[in-house]
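> Predicted structure and sequence below. I'll ask about it afterward.
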Amino acid sequence: MKVTALYIYPVKGLCGIRLDTTEVGGQGLQYDRTFMVCRLGADGELIKVQMSKHAECALFQQDIVNRNIRVRYVRPKEPVTGYHELQNTVLEFPAEPETDGLERADMNLHQSRVLAYRMGQAYDDWFTACFGFKTTLLYIGQERRPILGTFSPRNPPTEEPAPQKGWLSSLSGYVAGRQEEEEEEKEDPDWLTFTDCAPLLIATEASLRSVRARVASGEVDMVKFRPNIVVDGEAEWDEDFWAALSINGAPALLLTKLCNRCTSLNVDYAKGRYGAPGEEQGTILKVLMRDRRVDAGSPYAPAFGRYGFLDDGVERLRVAVGDDVAVTRRTEERPRWDWPMKPKKDDPGRYYRYA
């Protein structure tokens, strides 16, 4: 097999950037999902902005020039929000900004919490003008989100938390736990930036062909599935049973869970809207529902693609379109989803615990 495409999404939820080559580290492809836009709730709550809830994310184009991220808003023929002059400007900021002096913000992303950084009012104003509601731009910097469930191939399963009164109690426990463990000689557990549940998402062209065969036009773009690494694949859906991959003959990736899909598949990227009933753009999730609800841990969502991590002992690697990829280990059964996406009573989420 061959690598056929590489994608990064510096600002989570917006359109991706296609690359020819890049470095991959423990947290995924360089510059991937280190920023995210949040909606500001009435009480100051930070609410993630992603295509599953905000189809207009498809109207934001990203690029990286000289280690700066540039974001451009593409106003559609049928506007999805009122006009503002900032929509005609390009927002630019460093891919790795200085964090000294930035306001901190507690972000709960899928029950995996982090104290991130607010980039500042100018950035908030730009996204607010384009989305049409109050927003803030967050940067994760050197902070870390914990991996929950058994998604990491190395971390022990996350323990059930003791009942807490709120996130301040949880943060206090996190600090105390870190102090208790400071003297123990352990490696830090795997961790995340603003990627959902794993550093990498791998997809195959073979399975995309199966999706295309299910719609009348035969036109479904891989960008809808928002992968990081695309390979041509062999048989359709064979990746469900992959456990390890090599790249150019060397150990490279461990694959753990399936990626279960949501309404973001139904976004019409040209309009920044969800496909209307009867429109082909609005049927992609439904056609996958027929036979791709194959994850016993998430029985109502169809699967496409695999979550992945660097292999044991691999700290960093270079990957490029055209690289050779081989399956070096397989599983007999599909993995089972066990990330606790919905909070239980008195569970404010978890922070990363350093070894």
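That came in fine, so what should we check first?
> From now on I want contacts and neighbour counts done on CA atoms only, so please keep to that.
Fine.
> pretty sure residue 46 is in contact with residue 39, am I right?
Yes - contact criterion C-alpha atoms under 8 Å: residue 46 and residue 39 qualify, at 5.8 Å.
> For the stretch 201-350 of the chain, just list every one of the strands.
229-231, 242-247, 250-260, 267-268, 273-274, 303-310, 317-320, 325-330 (DSSP state E, counting those that start in this stretch).
> among these, which is the most enclosed?
strand 303-310 (a mean of 25; mean count of other C-alpha atoms under 10 Å).
> got the buried residues for stretch 111-127?
Applying a neighbour-count criterion of 16 or more other C-alpha atoms under 10 Å, the buried positions in stretch 111-127 are 111-119, 123-127.
> how far does that stretch stretch from start to finish?
Criterion C-alpha to C-alpha, to the nearest Å; first-to-last residue distance in stretch 111-127 is 25 Å.
> gap between residue 293 and residue 336?
Noted for residue 293: a distance of 12 Å to residue 336, by C-alpha to C-alpha.
> swap that for residue 57, please
In terms of C-alpha to C-alpha, residue 57 sits 30 Å off from residue 336.
> So the two - more neighbours on which side?
Set residue 57 next to residue 336 and count neighbours by other C-alpha atoms under 10 Å: residue 57 wins out with 25 against 17.
> residues touching residue 226, list them.
If you count contacts by C-alpha atoms under 8 Å, 6 or more residues apart in numbering, residue 226 has them with 7, 16, 201.
> Are any of those residues buried, and if so which?
Among those, the ones that count as buried (16+ other C-alpha under 10 Å) are 7, 16, 201.
> For those, give me a markdown table that also has distance to residue 331.
Below are the buried ones among the contacts of residue 226 laid out as a markdown table (distance: C-alpha to C-alpha, whole Å):
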| residue | distance to residue 331 |
| --- | --- |
| 7 | 27 |
| 16 | 31 |
| 201 | 18 |
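> next up, a second structure to put side by side with the first:
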Amino acid sequence: MQISQLWVYPIKSLRGCVVPQAMLTKEGFYHDRRFVLLQQDEANPGKWKHMAVSRISQMVLFHTSISGDILTITYRPPGSTADPETLEIPLEPENLPELKRVDVNMHFSPTTGFDMGEKYSKWFSDRFGFKVILAYWGNNPRLVLGNLPNKPTTQGPKPKNVITNVLSSLPVIGPMLEGDDGVIAFNDCAPYLVVTEPSLADVSKRLPEGVEADVTKFRANILLKTSDSAWAEDFWGELAFGDEGAKILLTGNCGRCKSLNVDYNTGESGTGKDGELLKLLQKDRRVDPGVKYSPIFGRYGFASKGSEGMVLRVGDEVALSKRNEERTRFYWPGIST
């Protein structure tokens, strides 16, 4: 196998950046999901919730690019002939101690972010039409509550008592208690997501002739070219990259949501078959009883301990170093079935 594309997503749910190389860290590729956009939670005044394409489809109209230590956001509304609007954001804020802290609770795994300030919040708020906060991760880890390396089956993590649950939610104490358990930034359920070209091609077969599935909708970190058949990755347990010995341990399946139906050109629901992609996949890709209503495309994974700091490059050779006898079952309390 071979790496054909690498992606990082500096701000969760905005468009990603295709990159020639990316460095592995415990929490994901360097710069991946280090920022998140928050909106006010109408059900809980004073609280903020993370924004996602499945709820706010116009997020796909914001493009990202990285140059040096600057992240540039580019926005142009559909049909506009004016020059695109841009915003520059430092990838590593220098005034972090001065920034206001904000609680972020994604998929029942809480952490603390840093409010980047009015300049950035106003830029996004003006374009979305409601109050938005841009929050920076700041190395405050979120605990992985689901499938972990060496625990990728039906049971998930061992239950904790009430006191441990509370302590684990604290950014500093949590990792000390968790030991080898995984942590993430503003990723959904794991640091990495791997998909393959044959499976992407199989998705395209469900669409009208001449229409290809848009790989960007699937928000993968790694796209692999392989001679395997479509969906062979359902059974993959571990991948080895290049000559340095970098490994990604694949622990769970990625269940897909209605964000697949969004037209990335308009920021609205797609029309025709392209707007029914989720339904088309549900016909035969509901293969994980852990998310029995969601079609599966892609595998979640974690970098092995010895792989942190290693760099993956487009064109690197990839070997399947472990294959599971049966599919893993997705587990995440509050999400899995």
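Happy to help now that I have it. In this text, all values refer to a predicted model and were calculated from it rather than measured experimentally.
> picking that back up, let me know which of the strands of the stretch 201-350 of the first structure is the nearest to residue 21 of the first structure.
Closest to residue 21 of the first structure of the strands of the stretch 201-350 of the first structure, according to C-alpha to C-alpha: strand 317-320, at 4.0 Å.
> which residues of the second structure does the closest one align to?
Under TM-score structural alignment, strand 317-320 of the first structure corresponds to residues 310-313 of the second structure.
> what residues does the matching stretch touch?
Contacts for stretch 310-313 of the second structure (C-alpha under 8 Å, 6+ apart): 3, 6, 20, 21, 22, 23, 24, 241, 242, 244, 246.
> Let me have the residues you listed in a markdown table, extended by distance to residue 307 of the second structure and secondary structure.
Formatted as a markdown table, these follow (distance: C-alpha to C-alpha, whole Å; DSSP: H, G, I helix; E, B strand; the rest coil):
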| residue | distance to residue 307 of the second structure | secondary structure |
| --- | --- | --- |
| 3 | 17 | strand |
| 6 | 17 | strand |
| 20 | 18 | coil |
| 21 | 15 | strand |
| 22 | 12 | strand |
| 23 | 9 | strand |
| 24 | 7 | strand |
| 241 | 10 | strand |
| 242 | 11 | coil |
| 244 | 9 | coil |
| 246 | 5 | strand |
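> I'd like those as JSON lines, with distance to residue 254 of the second structure appended.
Formatted as JSON lines, the contacts of stretch 310-313 of the second structure follow (distance: C-alpha to C-alpha, whole Å):
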{"residue": "3", "distance to residue 254 of the second structure": "19"}
{"residue": "6", "distance to residue 254 of the second structure": "18"}
{"residue": "20", "distance to residue 254 of the second structure": "24"}
{"residue": "21", "distance to residue 254 of the second structure": "23"}
{"residue": "22", "distance to residue 254 of the second structure": "21"}
{"residue": "23", "distance to residue 254 of the second structure": "22"}
{"residue": "24", "distance to residue 254 of the second structure": "20"}
{"residue": "241", "distance to residue 254 of the second structure": "21"}
{"residue": "242", "distance to residue 254 of the second structure": "25"}
{"residue": "244", "distance to residue 254 of the second structure": "28"}
{"residue": "246", "distance to residue 254 of the second structure": "22"}
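> Turn the buried ones among those into a named PyMOL selection, would you?
Of the contacts of stretch 310-313 of the second structure, the buried ones can be selected in PyMOL as follows, counting by 16+ other C-alpha under 10 Å:
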select buried, resi 3+6+21+22+24+241+242+246
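> of all the contacts of stretch 310-313 of the second structure, which comes closest to residue 221 of the second structure?
Nearest member of the contacts of stretch 310-313 of the second structure to residue 221 of the second structure, counting by C-alpha to C-alpha, is residue 6, at 5.6 Å.
> The first structure: which residue goes with the closest one?
Using TM-score structural alignment, residue 6 of the second structure lines up with residue 6 in the first structure.
> separation between its match and residue 227 of the first structure?
Taking C-alpha to C-alpha, one finds residue 6 of the first structure at 8 Å from residue 227 of the first structure.
> Then residue 308 of the first structure?
Counting by C-alpha to C-alpha - residue 308 of the first structure and residue 227 of the first structure are separated by 11 Å.
> Which residues are in contact with each of these two?
Common neighbours of residue 308 of the first structure and residue 227 (C-alpha under 8 Å, 6+ apart) are 200, 201, 202.
> Turn those into TSV, including distance to residue 313 of the first structure.
Shown next, in TSV, are those (distance: C-alpha to C-alpha, whole Å):
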residue	distance to residue 313 of the first structure
200	17
201	20
202	20
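> Could you find the residue nearest the spatial middle of the first structure?
Closest to where the C-alpha atoms of the first structure average out (C-alpha atoms, centre = their mean) is residue 195, at 3.4 Å.
> Check whether the spatially closest residue to that residue that is not a sequence neighbour sits in a helix, strand or coil.
Distances taken as C-alpha to C-alpha, 6 or more residues apart in numbering place residue 33 nearest to residue 195 of the first structure, at 5.8 Å, with adjacent residues excluded. What DSSP: H, G, I helix; E, B strand; the rest coil gives for residue 33 of the first structure is coil.
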